[in-house]
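Novice: Please find the sequence and the predicted model below.
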Amino acid sequence: MNFSEWIHTAALAVIQGLTEFLPISSSAHLILPSQLLGWPDQGLAFDVGVHVGTLMAVIFYFRHELVTMTRAWGRSLSGNTDAEGRLAWLVILATLPALLAGFMLGGLVDHYGRSILVIAGTTLIFGVLLAWADARRTEQRQTEALGVRDACLIGLAQAVALIPGTSRSGITITAALMLGFDRQTAARFSFLLSIPVILGAGSLKGVELYQEGNGTHWLQVGVGTVIAGFSALACIHLFLKWLDRVGMKPFVIYRLLLGMLLLAVYFVNPGNLL
């Protein structure tokens, strides 16, 4: 690998690490380097690696909560359910719609949903919806108020994120805000939901990688994994720290500008784009 390829690796790993958890759509960002700069696809192994990096970041950040939730979930199997065990069950429940949607509709979305026009549209539409939800939020509910109905509705919203450009974190935070939860609860529940989703997506890609065979540049994959992990960890920490202060407005503005940029890229030369 030459120097420019290492730059591509580092940049794409940072993009993945940041956009996995910010409500700004990773799909929209990962399409731009190839369409605007002509960067080549880094390959399936790299994709698996950066997913592993982001997964390790969110697990490390919420390690204490996850240990408590896991122990409480184990106790709940014998009928002793407390608040943490209940939260663990709600995370599982909210994950099911995305898993089912991915299993049933994944191929259809891959075939029809990866158009730059689709990504531009979803980036704009769900950016506006995020702005509306944040402006109308009541912040009357916190984590202990999460119920089965809330988990189902947020889970259904997460399933919509199968459409590229929607943003998994963006749509789940939007749904939680619309249900009356405060920003911190919305973001934290969204990040907890990311763990089984990223694990599932990474596992599927890992199977594909195994079936694909060798030819992988493992040093590149390792570097990408580490960079994605550290950038994701910094992103989670800073997002939760600044969330109550800055709100969703900066991300909404960014999404609107990004969506318009994608539309401009599409209409300038649509023949060369997906």
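Specialist: Nice, I can see it. Numbers count the residues shown, from 1 in each chain.

Novice: alpha carbons only for contacts and neighbour counts from here, please
Specialist: Fine.

Novice: What count of nearby residues applies to Pro250?
Specialist: 10 (other Cα atoms under 10 Å).

Novice: can you check Ala175 too?
Specialist: When neighbours are counted by other Cα under 10 Å, Ala175 registers 25.

Novice: A further structure is provided below for comparison with the first:
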Amino acid sequence: MDWLQIVVLAIVQGVTEFLPVSSSAHLILVPVLTDWDDQGLAFDVALHLGSLAAVLIYFRHDIFNMTGSWVRSVTTRQLDADARLAWGVILATIPVGLAALLFRDVIETVLRSPVWISMGLIIFGLLLGWADWRHRGAREVQGMNWKDIMLIGLAQALALFPGVSRSGVTMTAALMLGLSREASARFSFLLSIPVIVLACALESYGLARAEEAVDWGAMIAGVVLSGISAYLCIHYFLVFIKRIGMQPFVIYRIILGIALLWIFY
């Protein structure tokens, strides 16, 4: 890879990982639209590690409190708000983990075409817009019950299909359940932590089996650039949605989906 490809892919991953626009769709489409060679598993791992570092640093205080409360809940069997949230993140991750094991081959072959991506962008973009318009409430993360958590977790499993967007579909489900925009985004970002960890582990396993040569310069640059862009994205997205909401992302998804259908169909 040349440095232009490294910079573009790292920034695209960092920005789109947490926006409701589908990072997987963008990372699939960038090589298609530019005729660049596939970036390879090693660089994918680096990009995800950068995004993981960003969300861990941004929510470090929440994660510290959740971890401490979760450990105490295991020993004392008593749940406070942070322990409930920690258990909620764990439980909501189970559906996407099972779906990945069951449908991975189909998702990585049949559904990675630009046409399927465009359909995911448009359909789930419209659902996000509808949820933000009609169902947005004022509930906070601490007010979620176990049913809410499992429904959001089931929705997250749909994000395995390229074009759906993990953050987009979890925010959609949270908005439909009456959470505020900020609460929906915060829970979605916390949910990203175990998902990214699992993705990195899976990709690292594939990398070890493939014995792919590693370009350490590209890896380090990918981690740093992806991490910086992801951190900035999280910060400004939380500010942005308070004032304007999800509709600009809905419009972007629809325009991008229509453009892809026009180009590839």
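Specialist: Structure's in. What do you need? Nothing here was measured: the structure is a model prediction, and the numbers come from that model.

Novice: Quick one: map Arg188 of the first structure onto the second structure.
Specialist: In the second structure, Arg188 of the first structure lines up with Arg186, judged by TM-score structural alignment.

Novice: tell me which residues of the helix or strand hosting its match are tucked away?
Specialist: Counting by DSSP states H and E, the element that carries Arg186 of the second structure is helix 181-210. With burial defined by 16 or more other Cα atoms under 10 Å, the residues of helix 181-210 of the second structure counted as buried are 181-196, 199-200, 203-204, 207.

Novice: Give me the mean distance between that helix and the first structure.
Specialist: Superposed on the first structure, helix 181-210 of the second structure shows a mean distance to its aligned partners of 0.6 Å (mean Cα distance after the TM-score superposition for the first structure).

Novice: Trace the helix or strand that that helix is followed by over to the first structure and give me the residue numbers.
Specialist: Next in sequence after helix 181-210 of the second structure, counting helices and strands by DSSP H and E, comes helix 216-243. Helix 216-243 of the second structure corresponds to residues 218-245 in the first structure, going by TM-score structural alignment.

Novice: again with stretch 50-66 of the second structure
Specialist: Counting by TM-score structural alignment, stretch 50-66 of the second structure corresponds to 53-69 in the first structure.

Novice: The matching stretch spans what distance, first to last residue?
Specialist: 22 Å (Cα to Cα, to the nearest Å).

Novice: just to revisit the earlier point, measure how the helix holding Arg186 of the second structure sits relative to helix 216-243, angle-wise.
Specialist: For helix 181-210 of the second structure against helix 216-243, the angle by axes from the mean of the first three to the mean of the last three Cα atoms, to 10 degrees is 160 degrees.

Novice: Buried residues in the match of helix 216-243 of the second structure, which are they?
Specialist: Of the residues in stretch 218-245 of the first structure, 220-233, 235-236, 239 count as buried by neighbour count, 16+ other Cα under 10 Å.

Novice: Next: stretch 246-263 of the first structure.
Specialist: Of all the residues in stretch 246-263 of the first structure, those buried under the rule 16+ other Cα under 10 Å are Met248, Phe251, Val252, Ile253, Tyr254, Arg255, Leu256, Leu258, Gly259, Met260, Leu262, Leu263.

Novice: What residues does the fourth one make contact with?
Specialist: Think Ile253 of the first structure. By Cα atoms under 8 Å, 6 or more residues apart in numbering, Ile253 of the first structure lies in contact with nothing.

Novice: repeat for the third one
Specialist: Under the criterion of Cα under 8 Å, 6+ apart, the contact partners of Val252 of the first structure comprise Ile24, Gly127, Val128, Leu130, Ala131.

Novice: What is the neighbour count of the third one?
Specialist: Pointing back at Val128 of the first structure there. Using other Cα under 10 Å: Val128 of the first structure sits among 16 other residues.

Novice: next one: the fourth one
Specialist: Under the neighbour criterion other Cα under 10 Å, Leu130 of the first structure is assigned a count of 26.

Novice: Helix or strand: which one has Val250 of the second structure?
Specialist: Using DSSP H and E, the element containing Val250 of the second structure is helix 247-264.

Novice: OK, contacts around the residue in the second structure sticking out farthest from the centre?
Specialist: Most distant from the centre of the second structure: Thr76, at 32.9 Å, with distances by Cα atoms, centre = their mean. Applying Cα under 8 Å, 6+ apart to Thr76 of the second structure gives no contacts.

Novice: Apply 10 Å and report the result again.
Specialist: The contact partners of Thr76 of the second structure, taken as Cα atoms under 10 Å, 6 or more residues apart in numbering, are Trp70.

Novice: again, but for Gly113 of the first structure
Specialist: Contacts of Gly113 of the first structure by Cα under 10 Å, 6+ apart are Gly106, Gly107, Ile119, Leu162, Ile163, Pro164, Gly165, Leu274.

Novice: distance of the equivalent of it over in the second structure from Ala25 of the second structure?
Specialist: Structural alignment (TM-score structural alignment) places Gly113 of the first structure against Leu111 in the second structure. For Leu111 of the second structure, the distance to Ala25 of the second structure (Cα to Cα) stands at 11 Å.

Novice: Find residues that contact each of these two.
Specialist: Ile117, Gly120, Phe161, Pro162, Gly163.

Novice: Using TSV, please lay out the residues you listed together with neighbour count.
Specialist: As requested, these are exported to TSV (neighbours: other Cα atoms under 10 Å):
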residue	neighbour count
Ile117	25
Gly120	26
Phe161	23
Pro162	27
Gly163	34
